[in-house]
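K.L.:
mind looking at a prediction? Sequence and model below.
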Amino acid sequence: MTYARIHQLVESHDGTRIYAEAVGNPAAQAIVFIHGYACASFHFNRQFTDAGLVNRLYMIRYDVRGHGQSDAPLEEAAYASIKHAQDFKSVVNAFGAVKPILAGWLYYAGVVAADLVAAYGPDYILGVILLGSFPQKMMHPSIATDHAATLRPGLRSSDAREFSQVVPGFVKACFAPGYEVPSEDMAAFMGILFALPSEVRIFSGARTQDPEPLTVAFKGGKLPYVAIHGRQDRLVDCSKVRAWLRENWGEVEFHELEGVGHAPFFEAPERTNALILKFVGKVKGYDNS
């Protein structure tokens, strides 16, 4: 069956307009894809054009505030934890979804689950898929690679020259060494970065979180997780993520994809999409492989 892609500007709680899209069967399980820091929702094109996902899921994606086609407030308070939770809820409500699964990429997105659980409780979402990401913002210093640390000052710099010099390196670091990023995608990835106001780049990564409600939810068996990482990730050390999860949370379903970097959904969409469907089936209680 063919499903038309729907897009709209959704007004969040504080009036910020959030660009969002949806495709698939509205009666199926909803899954909300959230992009990472200095990225945009179009990065998930290889999911939104996958017939297996489109026919079995109701997929939603949106540009996080400050990014892409969404509004970009320039006050630090606009990027607080509660704002991210409210944006997610506003988008979900706009498309009529109930109890969605969150799929988050990179430093910015996987941690939105902590924002949501702190704001609305663990029953608001059905589960979480980490795509090269991690569950709590506080983890980042301990699991980031040395290469990520060298890029961070330039990415947060308000100096245009310093920022522009680090952009190509950051985009390439999102993929495994030797991975050939199509030229049009490379240009689009860099374009999103160059469009970001320096205030957004700085404030986006500065918010604080209360991670305790999320930890309690996971340990209480109320929020299933799956982590999908690339073994050749140059920004996040997946072995450290796995070790942190085991030490602090216990066993979490964890997949390391060989030959893949920080963007498993982009570099290895067939493998990643199959794991997404398998996880949805697992939390829904049916075989979706």
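P.N.:
Noted; the coordinates are in hand. Numbers count the residues shown, from 1 in each chain.
K.L.:
alpha carbons only for contacts and neighbour counts from here, please
P.N.:
Fine.
K.L.:
right, and the helix or strand after the top strand by length along the chain?
P.N.:
What stands out as the longest strand in the chain, according to DSSP state E, is strand 17-24. Using DSSP states H and E, the next helix or strand after strand 17-24 towards the C-terminus is strand 29-34.
K.L.:
okay, now the one to match up with it:
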Amino acid sequence: MQFRPVVKSLRSSDGTSIHAEFVGDVQKPCIVLVHGFNMSSVVFDDLFCDVSLLREVCMARYDLRGHGRSGIPEESSAYSSSLYADDFSTVMREFRFGRPILVTWSYGGSIPCDIYANLGPDILAGVVYIAGFPYLAPPIFPDGVTQLTVTCLQCQMYPPDVAAYLRAKTTFVDAICQWQDVESVEHRRRLTWLAPAFFQSPQVVRNLLTRQQDPEKLLEALRCGTPVLMLYGDADKLMNGEHIVREMQQHCADMEVHIMRGAGHAPFFERREEFVSGILRFVDRAMTKRKLDSTAF
């Protein structure tokens, strides 16, 4: 089974360019992959051509504003919650998605909060948090991150000099995975993952980490039964999965937790087969629930 990805450069409501891609059969359930901080959607290259996934779902991915091949404005006003929701809407309209499952990683976990706050309660069929942060406010953030993450982020926001800024970005990306063999393909992948971080100035980093979110609409949707999968590795160096699960359990009426033993901050890369199996089970559960809900009225 082979599909040729469709690659688009879109324009959001404020004119910011949004790099987006689609692959698969649109008649199948749709999932949207959302990457993490300092990264871009290239981190999902392996998933985007995974045959076992493409048999069951179609996929979209896009670079968040402030990252990768999307626009990286310097103005803080360009990082409002409503604009992140508009970016998502722009991608959905282009690819004609209806109620997808959002599969979010790390910082990307904050995007459902923007979607629910600005677009209403019936936009998503489910949410997957891969080592993710459901919103950028206490008690989830910054308490859900490790001291290593705090140090790296602070140095990126307010670097004492250029060398420290570059070291902080490299340390942060290297902490995501254990890059075992720097002479192999893993080294090339490491450089590919690291490169987008250097497009961001300290001002952009501050914009990304200090933007305001209101989690109430998100939490209301979760209390009303939106299916949620919390998935994280127990060897994560950057976030505290137990803390985030504990905080979110009180709000989620339908939450599943999957702990990936020995995995770090990028379990979709480190344990791809286990990850894909878990995602497909969740997609089946979320789609079944959606059908049952639709026939109940």
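P.N.:
On my side now, so go ahead. These figures come from a predicted structure and were not determined experimentally.
K.L.:
on contacts alone, who are the packing partners of the longest strand of structure 1?
P.N.:
Contact here means 3 or more C-alpha pairs under 8 Å, 6 or more residues apart in numbering; DSSP states H and E; on that basis strand 17-24 of structure 1 packs against strand 6-11, helix 51-56, strand 57-62, helix 81-94.
K.L.:
which one of those lies nearest to Asp185 of structure 1?
P.N.:
Nearest of these to Asp185 of structure 1, taken as C-alpha to C-alpha: strand 57-62 at 18.0 Å.
K.L.:
report the inter-axis angle for the closest one versus strand 29-34.
P.N.:
20 degrees (axes from the mean of the first three to the mean of the last three C-alpha atoms, to 10 degrees).
K.L.:
could you list every helix and strand in contact with the helix or strand where Ala188 of structure 1 lies?
P.N.:
Taking DSSP H and E as the definition, Ala188 of structure 1 sits inside helix 183-195. For helix 183-195 of structure 1, the contact count by 3+ C-alpha pairs under 8 Å, 6+ apart identifies helix 160-173 as packing neighbours.
K.L.:
run the chain-centre distance for the helix it packs on.
P.N.:
In terms of C-alpha atoms, centre = their mean, to the nearest Å, the centre of helix 160-173 of structure 1 is found 21 Å from the chain centre.
K.L.:
equivalent range in structure 2 for that helix?
P.N.:
The aligned range for helix 160-173 of structure 1 in structure 2 is 162-175, by TM-score structural alignment.
K.L.:
I would like the residues contacting that stretch, please.
P.N.:
The list of residues contacting stretch 162-175 of structure 2 from outside it, by C-alpha atoms under 8 Å, 6 or more residues apart in numbering, reads 38, 148-149, 151-153, 155-156, 159, 190, 193-194, 197-198, 237-238, 265.
K.L.:
same check, this time on stretch 94-102 of structure 1
P.N.:
With C-alpha under 8 Å, 6+ apart, stretch 94-102 of structure 1 has contacts from 10, 22, 26, 29-34, 92, 113, 123-129.
K.L.:
quick check on those: which are buried?
P.N.:
For the contacts of stretch 94-102 of structure 1, a neighbour count by 16 or more other C-alpha atoms under 10 Å gives the buried set as 10, 22, 26, 29-34, 92, 113, 124-129.
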